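Colleague: Here is the input, now give the coordinates:
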Amino acid sequence: MTVALAATAALSQLHADARVVDRPQLPLVIGAIPYWDRSAALTSMRTYARYIDVASPWSYSVSADGTPTVAEGTSPDADSELGTHSGDSSIRTIPTITNTTDGRWDRETIAKVLLDPALRRAHVEALTGLVEEYGFDGVQIDYENLSAADRDSFSTFVRELGDALHRIDRVLYVAVHAKPNDTGYGPHNEAQDYAAIAAGADRVIVMAYDRHWATSTAGPIAPYDWVEEVIRYAVTRIPREKLVLGVGLYGYDWVGSAATPLTWAEVMSVAEVHRSPMHWDETSLSTHFTYVVDGITHEVWFENARSVEAKSALARRHGLASIALWRLGGEDPSIWRLGP
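Modeller: Below you'll find the model as predicted:
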C-alpha cells in the first residue's frame, strides 16, 4: 500500500525528536561512527546520546605488521573523549578495527597476519595496547570478505584477543556476515565459525543487512523474513545474551544492478524532487519507490523508522542482547522515538 511520507514534514521531525526524554524500551544500542562522515555521526550522537550505550568509531585498520592504523582526520585521542563530548559520560567507547586498505576490504593483508603466530601475537598486543593507552572499553573486530581457508586462524585470533582483553578487564565485540546456515552464501560466510567466535567474544554482531546490495538487483536491504531466518540460525550457535542484531539505516538507488548508497535524508530529497509516491512492502516490511530520469528507471529501497521498528521488535522477541546501528548520522531521526 502507499504510505503518506512527506519529505519536508519528516525532516522537520528532527528538532521535535530531540526533545523526547523517555528512553525507549530497546536492547542495548551500539552506534557506529564512520570516519568519512564523522561530523554528521557526532552530531547525531550528541543529539540522541541518551539512547546510545556504546559509540564505535569506525576509524581503524590493520597494517602488514599487525599494528593498527588510523584514518586521516581522526585520532585515538579524539575517540577517547567521545562520551564526554556527547554530554553523556556513561557512553562506552569501543572502536572498530577493520581489514580495509585505501577504503577497500583487504583479505590478503589480514589473512597473513592471522595465519602467522608471531604476527597474530603482535596484532593482539597492539590492539590491547591501543585500548590501555587511550582508555577504551574494548575493541570491535570487523574483518570482512575472508576466505574459508581463514576460518581456523580467525577463530584462534578471536580467542586469543578475547583472552588478552579480558585480562585487562576490557571487552571484545566481533561483527560477522549474516547467514541462514554455516556455509551461508559463500567463502566470506564459511570463514566465520559463529560458535567459535562466540566462545571468545563478549558480543557477536550479525550484520543483518545488504540482502540486496550495491551490485545486486534491486530489492529490500533487510527483508523481515530473511532477518528472522538469520536470527533463528544465529541463536543455535551464539548465546542470546551475546548476540547483537546489526540494523542498517540507509538506502540504495538502483539502476539495473548498480546502486548508489543514500542516507535517509538523501532518500527523502530524491523522493521530494521527483514527487515519487512511496510504497510499503508487506512481505519485507520495507519502503520503496521508483522514479524516471531521461527515460531511465531508478528503484529505491531504504530503511526508515517503520522498518527499523520491525527489526527492533525481532531483537526483543528473540531475547537478543543488543542492536547495532549502521550507522549514526544517516538515519531517519524518527527511529529515536521507538517505544516498547
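
Colleague: C-alpha only now, for contacts and for neighbours.
Modeller: Noted.

Colleague: so Pro340 touches Glu309, yeah?
Modeller: No. Under the criterion of C-alpha atoms under 8 Å, Pro340 is not in contact with Glu309, lying 9.4 Å apart.

Colleague: Between the two, which is the more surrounded one?
Modeller: Ranked by neighbour count (other C-alpha atoms under 10 Å), Pro340 and Glu309 place Glu309 first, with 21 against 11.

Colleague: ok, the more buried one - contacts?
Modeller: In this structure, Glu309 makes contact with Ile335, Leu338, judged by C-alpha atoms under 8 Å, 6 or more residues apart in numbering.

Colleague: any idea how far it lies from Gly73?
Modeller: Remark: distance between Glu309 and Gly73 (C-alpha to C-alpha, to the nearest Å) = 34 Å.

Colleague: in stretch 254-269, what's buried?
Modeller: Neighbour-count burial for stretch 254-269, with 16 or more other C-alpha atoms under 10 Å as criterion, is recorded at Trp254, Val255, Ala259, Pro261, Leu262, Thr263, Trp264, Ala265, Val267, Met268.

Colleague: How far off centre is that stretch?
Modeller: Chain-centre distance of stretch 254-269: 18 Å, with C-alpha atoms, centre = their mean, to the nearest Å.

Colleague: how long is it end to end?
Modeller: According to C-alpha to C-alpha, stretch 254-269 extends 16 Å from its N-terminal end residue to its C-terminal end residue.

Colleague: again, but for stretch 11-24
Modeller: Distance between the two ends of stretch 11-24: 21 Å, counting by C-alpha to C-alpha.

Colleague: I'd guess Gln133 is in a helix, am I close?
Modeller: Slight slip there: residue 133 is Glu, not Gln. Yes. According to DSSP: H, G, I helix; E, B strand; the rest coil, Glu133 belongs to a helix.

Colleague: my guess is Tyr291 contacts Ser276, does it?
Modeller: Yes. Shown here, Tyr291 and Ser276 form a contact pair, counting by C-alpha under 8 Å, at 6.3 Å.

Colleague: before we go on, could you also do this sequence so I can check it against the first one:
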Amino acid sequence: MKRILSAVLTVTAGLGLVSAPLAGTALAAPGAGAPRAITVDAWVYPGPRGSATCSAPAEYGDGRVRTGALKAEYYTIDRRGTAVLLPASDPDYACNGYSPANAADVRAHSAHQYVTVSLADLDSERALTSSPQKRAAAITALVDFARSIGFGGIDIDFENYWAWTRDDRANFFTFLTELSAQTHRSGLSTQVEGPPDLTTGFNYGTALAAGVDQVVLMAYDLEYQTPNQAPPCLPFAPLDWVRELVGGALEQIPADRRSRLVVGLPSEAYTAPGDCHRIKGNLAMEDLRRAPGFSTDPQVVADRRDPGSGEVRWSSGGTFYNYVDQVALDAKLAVVRELGVSTVSVWALGGGNAWFSKAASGSDAGAPPVSRPGSDTSASPTASAGSPATKGEFPEESASASASDAASPLPPEVEVPGIIGDAASGRRDAQSLAATGGGVSPGVGILIGAVVILLGTAALVGWRMAQHRQNGARRKG
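Modeller: From the prediction side, this is the model:
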C-alpha cells in the first residue's frame, strides 16, 4: 500500500493536484559529512561533427570517470540481426564513433570500458534473438571486437521491453545467457539496460540469473508518460519516483546480488512545443542555453526549480523547457545512496551537461559548479516558502531573466498487466470523486480519486513507453 500511495502522490503532483512537494523530496545542499565515494559510469554516444556529443571527450578528459566505466556505443544491430560497427570514418559517427584513437582515449580516461550495443526497433531485436545462428555470430563478433580494442565488456541496450511477446522475452534472456557465458570465458563482463518500469517482461533478478554481471535501471524519461497534453509536462525523474523504481528493482534481485544493480541517472534536457505529447528529448545544456528565457541568475533558477525533482523548468512562447543541472543531479544521487546503491551511470556526456558536485559524489573528479547553469549551491532550494508551492506552477519568461556467474534457471515469466481506461475521463472522474468523496469519507474519496487517475493514466503509459524506446533508438544509433 505504501508503494501505491507514493505512486498516487507522484502522478497527482505531476497533474498539479497536490499543493505541496512530496514528503521526503525536499532538496538541500550536500551534507557537511564527506560521503563514501560512489562509482560513476557514463555513456558516450556517436554523432556527426557539430553535434552536442562531440564535446564528450573533453568532458571525461577532466577525470570524472577515471574510477568508473565509459560505455562507448560502437555497435548496433541491423534489421537482419547482424552486428554492425559504427566507425568514426562514417560522417554520421564522426564524433565518438569507433577508431583506434577514440578507443585509446576512452581507455586512458576510465578504469573499465564497455562496447555499448544498441538497435533501432523490435524487428531488429527479433532478427537477432530468435535465431541461434544470428545470436552466435553477433556474440562472437562483439566479444572478439571488445578484446581486440582492449575493452573489458559488452553493454546491451535494447529498449523494446514494452512491446515484447512471451517469445521475445524468452529469446532476449537466452541471448543474455549465451553472451554472458562467452564474455566470461573471454575474461570480459556484461551489462544490460533495463526499463524505468517494473511491469514489463524485463526482470532485474532474471537478468542477473542469466549471467549478466551488472544490470542498469534507467531511472529517467518519466516525461514521456505525461497524461495531460498541456504543460507542465512531467520531469525526467521525480525523486520519489526514482526511490520507488530503485526499491522495486532491488526487490526483484536476491539480496546477495543487489550490489550488481547500477542506476542510470539523467543529465540532459527536453522541450515541449505546446504539447507534452510532442516532447523533443535528448537535448544537451548547450541547446537550452539558446532557448528564450534561459537564465543563469540564481534567483530565477531557484524560482523555476521543481521541488519534487530538483529539475529546472519554465515556459516561454508556448514552449515548455526542462533540464537537469548539478543541484538536480546531486539530489537524485542522494536518493540512490539512501537505498545502498554504489554505482550509477549518467546519460549523457556531451553538450555541457551537468555533473555531480565533489561534495555529492565523494570524489575530487566532480566538474566545477561554475560551468553548470543554475548549479550555484547558494541557490539550492529547500522545502520552504521560497520554493514553488506546486509541481504544476512554473513561471513564464521572467523580465529579469538574463539572455544569455553460470546462469541459473530463469524464473517464471512475468505477466504484463493490460492497459485500462482513458486518461482524460479518468482525470475528470478522479477530480469529481476527490471533490464529493463518492459517498464515502473525504480521505477515502481522495484516495479513490487518485487511484482512478492512475488507471486512466495507464491508457497512455504503453504508447508513452514506446516513445521512450524510440527516443533511445534516436539517441543511441
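
Colleague: so who does Ala259 of structure 1 touch?
Modeller: So Ala259 of structure 1 contacts Trp213, Ala214, Thr215, Tyr252, Asp253 (C-alpha under 8 Å, 6+ apart).

Colleague: In strands, which of the buried residues of stretch 254-269 of structure 1 fall?
Modeller: Those of the buried residues of stretch 254-269 of structure 1 mapping onto strands are Trp254, Val255, Ala259, Pro261, Leu262, per DSSP state E.

Colleague: What segments of structure 1 are helices?
Modeller: For structure 1, applying DSSP state H gives helices covering 7-17, 38-47, 76-80, 82-86, 107-115, 117-134, 151-167, 187-190, 194-200, 224-234, 264-273, 305-317.

Colleague: Quick one: list the elements packing against the fifth one.
Modeller: When contacts are defined as 3 or more C-alpha pairs under 8 Å, 6 or more residues apart in numbering; DSSP states H and E, helix 107-115 of structure 1 packs onto helix 117-134, helix 151-167.

Colleague: In structure 2, what range does the first one match?
Modeller: Spelled out, that is helix 117-134 of structure 1. Residues 132-149 of structure 2 are where helix 117-134 of structure 1 aligns, with TM-score structural alignment as the criterion.

Colleague: For the matching stretch, which residues meet the burial criterion?
Modeller: Along stretch 132-149 of structure 2, the positions that meet the burial threshold by neighbour count (16+ other C-alpha under 10 Å) are Lys134, Arg135, Ala136, Ala138, Ile139, Leu142, Val143, Phe145, Ala146.

Colleague: in structure 2, which helix has the most residues?
Modeller: Ranking each helix of structure 2 by length (DSSP H) puts helix 442-475 first.

Colleague: how far does that helix sit from the chain's center?
Modeller: The gap between the average C-alpha position of helix 442-475 of structure 2 and the chain average comes to 17 Å, counting by C-alpha atoms, centre = their mean.

Colleague: what does it correspond to over in structure 1?
Modeller: Helix 442-475 of structure 2 lines up with nothing in structure 1 when matched by TM-score structural alignment.

Colleague: what sits against the counterpart of Thr116 of structure 2 in structure 1?
Modeller: Across the two structures, Thr116 of structure 2 finds its equivalent in Thr96 of structure 1, going by TM-score structural alignment. For Thr96 of structure 1, the contacting residues are Ser56, Pro57, Trp58, Ser59, Tyr60, Val139, Gln140, Ile141, Asp142, by C-alpha under 8 Å, 6+ apart.

Colleague: Of those, which count as buried by neighbour count?
Modeller: Among the contacts of Thr96 of structure 1, those scoring as buried are Ser56, Pro57, Trp58, Ser59, Tyr60, Val139, Gln140, Ile141, Asp142 (criterion: 16+ other C-alpha under 10 Å).

Colleague: now the residue in structure 2 that the third one lines up against: how far from Leu454 of structure 2?
Modeller: It stands for Trp58 of structure 1. With TM-score structural alignment as the matching criterion, the partner of Trp58 of structure 1 in structure 2 is Glu73. Counting by C-alpha to C-alpha, the gap from Glu73 of structure 2 to Leu454 of structure 2 is 36 Å.

Colleague: rewinding a little: hmm, which two among the buried residues of stretch 254-269 of structure 1 are most spread apart?
Modeller: Spanning the widest gap among the buried residues of stretch 254-269 of structure 1 are Val255 and Ala265, at 19.7 Å by C-alpha to C-alpha.

Colleague: quick revisit: how far is the match of helix 117-134 of structure 1 from where the chain is centred?
Modeller: With C-alpha atoms, centre = their mean as the basis, the distance from the averaged C-alpha position of stretch 132-149 of structure 2 to the chain average is 27 Å.
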